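Participant: the following comprises the amino acid sequence and a computationally predicted model.
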Amino acid sequence: MTDYRRPLSFGLSLDPTAGRWAQTQRLAQAAENLGLEYLAVQDHPYQPGHFDAWTLISHLSAFTDRISFLTDVADLQLRPPVMLAKAAASLSVLTDGRIQLGVGGGGIPDAIASMGGPARRGPDMVAFAEESLGLLRKSLNGDAVRLHSPYHAIGGYQAGPVPPKPVQLWLGAQKRRMLALAGRQADGWISPLNIYVPPHAVPSRQQIIDEAAVEAGRDPRTLRRVYNVIGSVGTHGGGPGLVGDVSRWVDTLAEWTVGLGFDTFVLWPVTDPEQQLSLFAEEVVPAVRERVAEIRSGR
């Protein structure tokens, strides 16, 4: 069992489909009112029906006051790291620190190429992502950035503005090289959906992250661990992901906390998102918090 004993947090994935804009805005406001910590927006700009993730987050931030936003995850091959840091820092200042950066190396090369991106693959993509994380970190700290490499040509950018609160860098990853990169450099790991990285496949991935963190002189307990959970609360019958009543969700998320090491769960509802959000936030979340507290205290 792996429990890093980090505080729990919960979020909702917002659908960036342009035709569902009115519902997306209602969900963002409802999630804040119901006490969730995060609103997550996927970044697939090559999808013709999707809004641009940063444009959507920027707009929604004006309709909310407390809840934080998370790119889940921003594609580094389509968003140059220095410019991405500028956007994140700017929006962090405008929202009083309500921005976190989930980033990925670019998992769909052909789609990236369709927008003019370089479509890097394999070790080349990992090396690019590692260098990009370093540039993001320096830029978000407000440092001067200069680098000439096969991947980047930055001639001396003086970064700014500096965010009022640190912008966390959480790396989306599922294969060994990227998982090790998360352990070495990122502030946390974002797992793909539970149907892509199922629970039985999580421990080996956590181990890769932990070993890389220790080798880099870092404490694995300091890293955030985010699980994107697709499913339905209270739905009977079939469907992808975690499907069952409230008690099953509570049992499962508590086990995924103390047994698999996750501390943050982002709901991806597959049906009736407004009803699912209500069930998740009002019934599942408080019960999971209570269950995990009981387990950790030995009660």
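Facilitator: Yep, it's here.

Participant: CA only for contacts and neighbour counts going forward, please
Facilitator: Fine.

Participant: what helices or strands is the longest helix belonging to the chain leaning on?
Facilitator: Using DSSP state H to define each element, the chain has its longest helix at helix 122-140. On a contact count with 3 or more Cα pairs under 8 Å, 6 or more residues apart in numbering; DSSP states H and E, helix 122-140 meets helix 81-94, strand 144-148, helix 176-185.

Participant: residue 63: which of the ones you listed is closest?
Facilitator: For these, the distance to residue 63 is smallest for helix 81-94, at 12.7 Å, taking Cα to Cα.

Participant: the stretch 1-150 of the chain: helices as residue ranges?
Facilitator: Using DSSP state H, counting those that start in this stretch, the helices assigned to the stretch 1-150 of the chain run over residues 21-33, 53-61, 81-94, 109-114, 122-140.

Participant: in the second one, which residues are buried?
Facilitator: It refers to helix 53-61. Within helix 53-61, the residues that count as buried by 16 or more other Cα atoms under 10 Å are 53, 54, 56, 57, 58, 60, 61.

Participant: adding distance to residue 23, write those residues out as CSV.
Facilitator: Below are those laid out as CSV (distance: Cα to Cα, whole Å):
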residue, distance to residue 23
53, 16
54, 18
56, 13
57, 14
58, 17
60, 12
61, 15
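
Participant: between those, which is closest to residue 158?
Facilitator: residue 54 (22.4 Å).

Participant: and the closest residue to residue 78 other than its chain neighbours, how far from residue 177?
Facilitator: Distances taken as Cα to Cα, 6 or more residues apart in numbering place residue 117 nearest to residue 78, at 5.8 Å, with adjacent residues excluded. From residue 117 over to residue 177 the distance is 21 Å, taken as Cα to Cα, to the nearest Å.

Participant: now for the helix or strand harbouring residue 208, which elements pack on it?
Facilitator: According to DSSP states H and E, residue 208 maps onto helix 202-215. Using 3+ Cα pairs under 8 Å, 6+ apart as the contact criterion, the elements in contact with helix 202-215 are helix 176-185.

Participant: second one coming, line it up with the first:
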Amino acid sequence: MTVKFGYGSPDHVRDVDAILRLAEQADRDGLDHVSLSDHPYVADLLDGYAAVGFLLGRTERLSAFVNVTNLPLRPAPVLARTASALSALSGGRFILGIGAGGAMDRITTMGVPAQRPAEQVEAFEEAMQLVRALSAGGDPAPTKHYPIGALKAAAVPAPLIWTGSNGPKSLAATGRQADGWIPGRAADWLSDRYRWSRPIIDEAALAVGRKPSDVATIYNFPGAITATPVRRTRDDEGRWIGGSPAQWIEELTDAVLNHGAAGFTLFPRGSDPYDVQVARWSQEIVPAVRAGINRESPALL
């Protein structure tokens, strides 16, 4: 397991200059990934896949993914071909972030039929299987929700698959199929949501002959990076709210070494400018956390 550090990009059409500037800076600073959202029913948000493709073309080392793909709006066979193209064009820097699809009332405004939750979870697991089957070494076959015809696998390795899953059935699908899990609602390693969710993933992985460690946990991690220390880094409900670089370094190093965290995607909060906080993240916090991990557990880097 290699610990990954990235950031969540702005994604409004008015933010294009900042989006490009941040990605190029993150690439120079050695961050691992950038993510964008997937809400095509919102008129003023950039399309996640168009933006990811553009950012991969503007960078050299940075991976990119949609956090997470709105599956009902992106049918799995087409999604698999998109993944193959982005992987090939970027030299393997594309990550497939995928979810079953939330906000069905908004999804249906795009002209797709509504799905029941059980159908969404079935399609979610089938989609992960189909993406791999349509990648190098795969053997694509029809499924219940994707009755494909005679398709051949692309000669491109399958991307890493990171899921955003919340309910027990989708968590179990993650355990059986995925390479990484992004806990919902920005839950972290101290949350009740993590404590009851992660065992479901682990048990499902073991049931199909996988190791729990085959599914990394990558946290969407919002918080303010302040210039000076704060009195409290967590709120009354125990959620991380941020602090100085030194406070972040202590928190994240502990999360990796003592709680098995495998990655973090920063979503800056607070009054300081977004780009200032991303710079503190990439230039101060991430190198120090990596150094701390390397001293204690070099295999994680």
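Facilitator: Cool, the structure landed. Only a predicted model underlies this, so the values are computations on that prediction, with no experimental measurement involved.

Participant: mind checking the TM-score on these two?
Facilitator: For this chain pair, the superposition-based TM-score is 0.89 by TM-score structural alignment, normalised by the length of structure 1; 288 aligned residues with a Cα RMSD of 2.1 Å.

Participant: and the helices and strands packed on helix 122-140 of structure 1: which comes nearest residue 68 of structure 1?
Facilitator: Minimum separation from residue 68 of structure 1 across those (Cα to Cα) falls at helix 81-94, 9.6 Å.

Participant: the closest one against structure 2, how far on average?
Facilitator: Helix 81-94 of structure 1, aligned to structure 2 and superposed, deviates on average by 0.9 Å (mean Cα distance after the TM-score superposition for structure 1).

Participant: so which bit of structure 2 is that helix matched to?
Facilitator: Counting by TM-score structural alignment, helix 81-94 of structure 1 falls onto residues 76-89 of structure 2.

Participant: find the nearest non-adjacent residue to residue 179 of structure 2, please.
Facilitator: Using Cα to Cα, 6+ apart and skipping the chain neighbours, the partner closest in space to residue 179 of structure 2 is residue 215 (4.7 Å).

Participant: now do residue 108 of structure 2
Facilitator: residue 114 (6.0 Å).

Participant: now swap in residue 283 of structure 1 and tell me
Facilitator: Closest residue to residue 283 of structure 1 apart from its sequence neighbours, by Cα to Cα, 6+ apart: residue 246 at 6.9 Å.

Participant: now the one you found: how far from residue 234 of structure 1?
Facilitator: Distance, residue 246 of structure 1 to residue 234 of structure 1, using Cα to Cα: 6 Å.

Participant: the two: which has the busier surroundings?
Facilitator: residue 246 (19 against 16; other Cα atoms under 10 Å).

Participant: residue in structure 2 matching the more buried one?
Facilitator: Counting by TM-score structural alignment, the partner of residue 246 of structure 1 is residue 245.

Participant: now residue 72 of structure 1
Facilitator: Matched to structure 2 by TM-score structural alignment, residue 72 of structure 1 sits across from residue 67.

Participant: residue 128 of structure 1 now?
Facilitator: Using TM-score structural alignment, residue 128 of structure 1 pairs with residue 123 in structure 2.

Participant: identify the residues contacting that match.
Facilitator: 100, 145, 146 (Cα atoms under 8 Å, 6 or more residues apart in numbering).

Participant: repeat that for residue 285 of structure 2.
Facilitator: Residue 285 of structure 2 makes contact with 245, 246, 248, 249, according to Cα under 8 Å, 6+ apart.

Participant: what about the last one, is that helix, strand or coil?
Facilitator: Applying DSSP: H, G, I helix; E, B strand; the rest coil to residue 249 of structure 2 yields a three-state assignment of helix.

Participant: that one: how many residues sit nearby?
Facilitator: 21.

Participant: pretty sure it contacts residue 288?
Facilitator: Yes. Between residue 249 of structure 2 and residue 288 there is a contact under Cα atoms under 8 Å: 6.6 Å.

Participant: closest to residue 194 of structure 2 among the contacts of residue 123 of structure 2?
Facilitator: Checking the contacts of residue 123 of structure 2 against residue 194 of structure 2 by Cα to Cα gives residue 100 as the nearest, at 18.6 Å.

Participant: aligned partner of the closest one in structure 1?
Facilitator: In structure 1, residue 100 of structure 2 lands on residue 105 (TM-score structural alignment).

Participant: also residue 27 of structure 2?
Facilitator: Using TM-score structural alignment, residue 27 of structure 2 sits opposite residue 32 in structure 1.

Participant: contacting residues around that match?
Facilitator: So residue 32 of structure 1 contacts 64, 65, 66, 67 (Cα under 8 Å, 6+ apart).

Participant: tally of neighbours for the residue nearest to the first one when sequence neighbours are not counted?
Facilitator: Nearest-residue entry for residue 64 of structure 1: residue 29, 6.1 Å, with adjacent residues in sequence omitted and distances by Cα to Cα, 6+ apart. Residues within reach of residue 29 of structure 1, counting by other Cα under 10 Å, total 18.

Participant: do residue 14 of structure 2 as well
Facilitator: Neighbourhood size, residue 14 of structure 2 [other Cα under 10 Å]: 12.

Participant: against residue 289 of structure 2, how distant is it?
Facilitator: Between residue 14 of structure 2 and residue 289 of structure 2 the computed distance is 33 Å (Cα to Cα).

Participant: for residue 119 of structure 2, grab the count of nearby residues.
Facilitator: Residues lying near residue 119 of structure 2 (other Cα under 10 Å) number 13.

Participant: do the same with residue 177 of structure 1
Facilitator: 17.

Participant: aligned counterpart of it in structure 2, please.
Facilitator: Under the alignment (TM-score structural alignment), residue 177 of structure 1 pairs with residue 169 in structure 2.
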